[in-house]
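Asks: task: produce atomic coordinates for the following.
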Amino acid sequence: MPLNLENPLVDRDTMDCRVLVYTRTTAFRHASIPEAVAALRSMVGIDMVHTEDPASFEGGLEGFEAVVFLSTSGDVLNPAGRTHLTRYVESGGGFVGIHSAACTEYGWPGYGDFLKARFTRHPDYQPGMALVEDADHPATRHLPTVWEFEDEWYDFDTSPRGTSRILAVVDESSYTGGGMGTDHPIAWCRHHGDGRVFYTALGHAADAYKDAAFIEHVRGGVLWAAGRLK
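Replies: Presented below is the predicted three-dimensional model:
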């Protein structure tokens, strides 16, 4: 039976945040998915349900405070699932996209409306420098201003700046092969209807999910999307 999050007798502050973590892939599949799922499962304050079954969306998403698309790729939902996910976010649910969530549902315009940018290409996996632009967000307030990290440094078809709150960008001079220039967001958030959307382009390799700073980055994004953190 779904948890009734609107019940006034339920004190949400004393409960773990209940999230649905979705990892279905119909295109490239990241080898890091098992480590990523384990990392989210171990996060303090988060009670997660993991699935790769698109039927999980067909009956609605009541009882979940956020839905996490974790390194999904390709077309991963059926029409009923798309309808329920749209209704869920617009009515106040949280949505989190991690890494190749931006390589997902290219044929569904509504998904592009959630993220406001889609993956186009990436250079080789390599070290680079992420620059925290907004340190007041739960996903970034623990990070140094210059965050050295190793990833694929995704390029996107457009910048989400202007439609989203940019949390971090990557300095393209710190690695080889960047294609977006001086304004290259890699983490952002936004409101969509009554819901909240958080996206981070990071998280390609299994090692990321052993990195305490990255784990807190994701945890902060999830809890913010769920409305648990201001």
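
Asks: for the rest of this, base every contact and every neighbour count on C-alpha atoms.
Replies: Will do.

Asks: grab the most central residue of this structure for me.
Replies: Closest to where the C-alpha atoms of the chain average out (Cα atoms, centre = their mean) is G97, at 2.3 Å.

Asks: residues contacting that residue?
Replies: By Cα atoms under 8 Å, 6 or more residues apart in numbering, G97 lies in contact with 68-71, 115, 197-200.

Asks: where is the longest helix in this protein?
Replies: helix 212-225 (DSSP state H).

Asks: second chain to compare with the first, below:
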Amino acid sequence: MRESYEFAKRAFCLAGLFLVLTACSPRWAPPAATPSPSLAVASSSPSPTAVRILVFSRTAAFRHAAIPVAIASIVHLGSEHGYLVDATEDGEAFSDANLARYRAVVFLLTTGDVLDEAQQAAFERFIRAGGGFAGVHSASDAEYGWAWYGKLVGAYFQRHPAVQSAVIRIEDASHPSTASVPASWKRTDEWYDFRANPRRDVHVLATVVEATYSGGGMGADHPIAWCHGFDGGRSWYTAMGHAADSYSDTNFLLHLEGGIESVAGISASDACAGHG
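Replies: Take a look at the predicted model:
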């Protein structure tokens, strides 16, 4: 498994080199947008029984520069672990027929209002039918007017201080997303405060220790990753993953892999089922 993360690191470096070279060329222009409802950016060998994951990274407010690298990392995780990954920014992917193809949907660095009412309704039906949801970082900074979505995620973003190092304390080391990371995990990220503490409604997997960084506003109990069963489906959220270098960090990739695979039913986790 560690070898796959070394591959991801090399891919990250090559992606950065490509961006530098293309940005410096006066003749370069970004490619035209693809109108396809679900754009398959990469996959493992096709199989009629393979688990499929949909990665959705549309933004209607702040856009994270990490999105391309983050997508590439999830695609690589899928190819290494035997599931197919499609990535899109097109809300038309949220139809009953299309969502039925997937075991889980990842809201990756989404911001703002990204789905219309019909698309929201289709996604609600997907979750109620037993689908999985994984939210990464600013997935909590989206769809403030859609109360159901806020409950699915577990909390809405409120504010953050400057990017800095902090210590994460693992509360449940049995979950796939926290089983392989250090019990006291020091890393650099953008540490979100939330409008309300989600603890009473979710199963908290990890907290960030506010005494180890400056500007935190939630106090001694500051959840940063959690999971819960919600409305018939499965939900996992991590507030980490702001910067591109997260997606070449071995521990963060283990965290991300475990979260996605838990809501897709690839990795078993009973701890979350009784919450929500």
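
Asks: picking that back up, trace the residue nearest to the centre of the first structure over to the second structure, please.
Replies: Taking TM-score structural alignment, the alignment pairs G97 of the first structure with G135 from the second structure.

Asks: how close does its match get to H160 of the second structure?
Replies: Separation of G135 of the second structure from H160 of the second structure (Cα to Cα, to the nearest Å): 17 Å.

Asks: for V105 of the second structure, same thing?
Replies: Distance from V105 of the second structure to H160 of the second structure, by Cα to Cα: 26 Å.

Asks: of these two, who's got more company?
Replies: When V105 of the second structure and H160 are compared for neighbours, V105 comes out ahead with 28 against 14, by other Cα atoms under 10 Å.

Asks: am I right that that one sits in a strand?
Replies: Yes. Assigned with DSSP: H, G, I helix; E, B strand; the rest coil, V105 of the second structure falls within a strand.

Asks: now for it: what does it line up with in the first structure?
Replies: Using TM-score structural alignment, V105 of the second structure lines up with V67 in the first structure.

Asks: just list the residues touching that match, thanks.
Replies: So V67 of the first structure contacts 19-22, 93-96 (Cα under 8 Å, 6+ apart).

Asks: could you do G259 of the second structure as well?
Replies: Counted by Cα under 8 Å, 6+ apart, G259 of the second structure has contacts 134, 176-177, 236-237.

Asks: among the residues you listed, name the ones in strands.
Replies: Counting by DSSP state E, the contacts of G259 of the second structure place 134, 236-237 in strands.

Asks: most neighbours among these, which one?
Replies: Of those, with other Cα under 10 Å as the count, W236 tops at 31 neighbours.

Asks: A264 is in contact with that one, correct?
Replies: No. The criterion here is Cα atoms under 8 Å, and W236 of the second structure misses it with A264 at 10.2 Å.

Asks: mutual contacts of those two, please.
Replies: F133.

Asks: V20 of the second structure: neighbour count?
Replies: With other Cα under 10 Å as criterion, V20 of the second structure counts 11.

Asks: does it belong to a helix, a strand or coil?
Replies: helix.

Asks: all strands of the first structure, in order?
Replies: Using DSSP E, the strands of the first structure run over residues 17-22, 46-51, 66-70, 94-98, 119-121, 126-132, 146-151, 155-156, 165-171, 185-192, 195-200.

Asks: make JSON lines out of the ones you listed and add distance to L85 of the first structure.
Replies: Converted to JSON lines, the strands of the first structure look like this (distance: least, Cα to Cα, whole Å):
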{"stretch": "strand 17-22", "distance to L85 of the first structure": "12"}
{"stretch": "strand 46-51", "distance to L85 of the first structure": "15"}
{"stretch": "strand 66-70", "distance to L85 of the first structure": "9"}
{"stretch": "strand 94-98", "distance to L85 of the first structure": "9"}
{"stretch": "strand 119-121", "distance to L85 of the first structure": "21"}
{"stretch": "strand 126-132", "distance to L85 of the first structure": "30"}
{"stretch": "strand 146-151", "distance to L85 of the first structure": "29"}
{"stretch": "strand 155-156", "distance to L85 of the first structure": "23"}
{"stretch": "strand 165-171", "distance to L85 of the first structure": "22"}
{"stretch": "strand 185-192", "distance to L85 of the first structure": "12"}
{"stretch": "strand 195-200", "distance to L85 of the first structure": "11"}
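
Asks: kind regards, and thank you for your time.
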